[in-house]
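**Student:** sequence-free structure coming up:
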């Protein structure tokens, strides 16, 4: 199915762009945590490849692409080099990083869903793995950095929800036999735009109804 939606060369190029941007977010967090160059590399690789590795292991696509294509491993290291030497400048273009991160989120949730379905999973299970593909690396990054994962925190702009919407759109298209290049691109764009709107207007998921917790809220 993936081959029908995207050409192999285009899919590979988009994959590498998404991996690069995700790696930058991991490397920047490592710098903020005052980690050394090895720590920066670990967080960058984990952020960039974590979601895809988990998906591939679950669906039996082994060895995962990250271990068979050198580009998947080297691309995060390029992001490490960029952040290591130029992190003050990279921090100043955070809006651009967020833009490409949102694009990677949209692409990965769609590609992850379609790939899972190609390996025999149901549409619902495929959507779940599409979500994991898009956000799993960020969860691994935050856990390694000893932080509550961003997608679980109420004070962070919506991240998982746009990916859920994109993956669900793909799953519905699969169910109704309507998945093609146009509908998959529409799912990518929808997740991408939702994430940008969440960043622009600080959309956040609601907390528990009539919440009365006395726990101190994190800044």
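**Tutor:** Sure, I can see it. No experiment lies behind these values; they were computed from the predicted model shown.
**Student:** CA atoms for contacts and neighbours, from now on please.
**Tutor:** OK.
**Student:** how about the helices in this protein?
**Tutor:** Assigned by DSSP state H, the helices in the chain fall at 2-5, 8-32, 37-59, 65-68, 70-92, 94-118, 123-144, 160-175, 181-201.
**Student:** to residue 151, which of these lies closest?
**Tutor:** Proximity to residue 151 (Cα to Cα) singles out helix 160-175 among the helices of the chain, at 6.0 Å.
**Student:** one more to weigh against that first structure:
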């Protein structure tokens, strides 16, 4: 029950992030809701497609669809107020990244895929929705050009995989990994860390 609640919170946060990006891009109400849903559910759908889970969990679990759509609609109506909560949204986004990445990695490991594959699928679960959001807005995905985002997700996924290989309890390992992802993400925002880029000649 607690895991489901946390997943729904993560979906709501990611949906708000996508919807705010759509508002900034001046999309209509349909575009705002669709982009919010894509951001919230995209990573999980990619995970399920890679693991051969059909139809994807997000498309056959109505609360996921309802929460993401309702969040997008609320952001469309109250976007001036939501935009003022930037720090809270960034914090919640970091928590959502941790939850989605560790959940995706755990799901992949349970499906019996190799450890390195589970790590990549876990990372993709965390960052996939945001990447789809940027592509729909005709932008280079943020995770490919700035900020410590994908690196944090991959680090947490590796922690989950190591715990699995050492036969450590899955629950506590996932909590530690999610906290690590969230902490790295917030530290990178605070210190304004970016991944290395090529030097200009």
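**Tutor:** Cool, the structure landed. Keep in mind the model is a prediction, meaning the values are calculated, not measured.
**Student:** if we can go back for a sec, generate JSON lines for the helices of the first structure, with distance to residue 153 of the first structure and mean neighbour count as supplementary columns.
**Tutor:** JSON lines is the format used below for the helices of the first structure (distance: least, Cα to Cα, whole Å; neighbours: other Cα atoms under 10 Å):
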{"stretch": "helix 2-5", "distance to residue 153 of the first structure": "33", "mean neighbour count": "14"}
{"stretch": "helix 8-32", "distance to residue 153 of the first structure": "16", "mean neighbour count": "21"}
{"stretch": "helix 37-59", "distance to residue 153 of the first structure": "18", "mean neighbour count": "23"}
{"stretch": "helix 65-68", "distance to residue 153 of the first structure": "29", "mean neighbour count": "14"}
{"stretch": "helix 70-92", "distance to residue 153 of the first structure": "22", "mean neighbour count": "17"}
{"stretch": "helix 94-118", "distance to residue 153 of the first structure": "18", "mean neighbour count": "23"}
{"stretch": "helix 123-144", "distance to residue 153 of the first structure": "11", "mean neighbour count": "25"}
{"stretch": "helix 160-175", "distance to residue 153 of the first structure": "11", "mean neighbour count": "23"}
{"stretch": "helix 181-201", "distance to residue 153 of the first structure": "14", "mean neighbour count": "19"}
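**Student:** tabulate the ones you listed (TSV), appending distance to residue 207 of the first structure.
**Tutor:** Shown next, in TSV, are these (distance: least, Cα to Cα, whole Å):
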stretch	distance to residue 207 of the first structure
helix 2-5	37
helix 8-32	26
helix 37-59	26
helix 65-68	37
helix 70-92	30
helix 94-118	24
helix 123-144	20
helix 160-175	14
helix 181-201	16
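**Student:** and the gap between the aligned residue in the second structure for residue 41 of the first structure and residue 25 of the second structure?
**Tutor:** Under the alignment (TM-score structural alignment), residue 41 of the first structure pairs with residue 33 in the second structure. Residue 33 of the second structure is 13 Å from residue 25 of the second structure, where distance means Cα to Cα, to the nearest Å.
**Student:** which of the helices of the first structure sits closest to residue 211 of the first structure?
**Tutor:** helix 160-175 (21.5 Å).
**Student:** what sits against the most centrally placed residue in the second structure?
**Tutor:** Closest residue to the average C-alpha location of the second structure: residue 126 at 3.4 Å, with Cα atoms, centre = their mean. When contacts are counted by Cα atoms under 8 Å, 6 or more residues apart in numbering, residue 126 of the second structure touches 43, 96, 97, 98, 99, 100, 101, 104, 153.
**Student:** aligned to the second one, what sits in the first structure?
**Tutor:** Right, residue 96 of the second structure. Match for residue 96 of the second structure (TM-score structural alignment): residue 104.
**Student:** show me the contacts for the nearest residue to that match once chain neighbours are set aside.
**Tutor:** Closest residue to residue 104 of the first structure apart from its sequence neighbours, by Cα to Cα, 6 or more residues apart in numbering: residue 18 at 4.4 Å. Applying Cα under 8 Å, 6+ apart, we find residue 18 of the first structure in contact with 48, 100, 101, 103, 104, 105, 107, 108.
**Student:** appreciated, that's everything.
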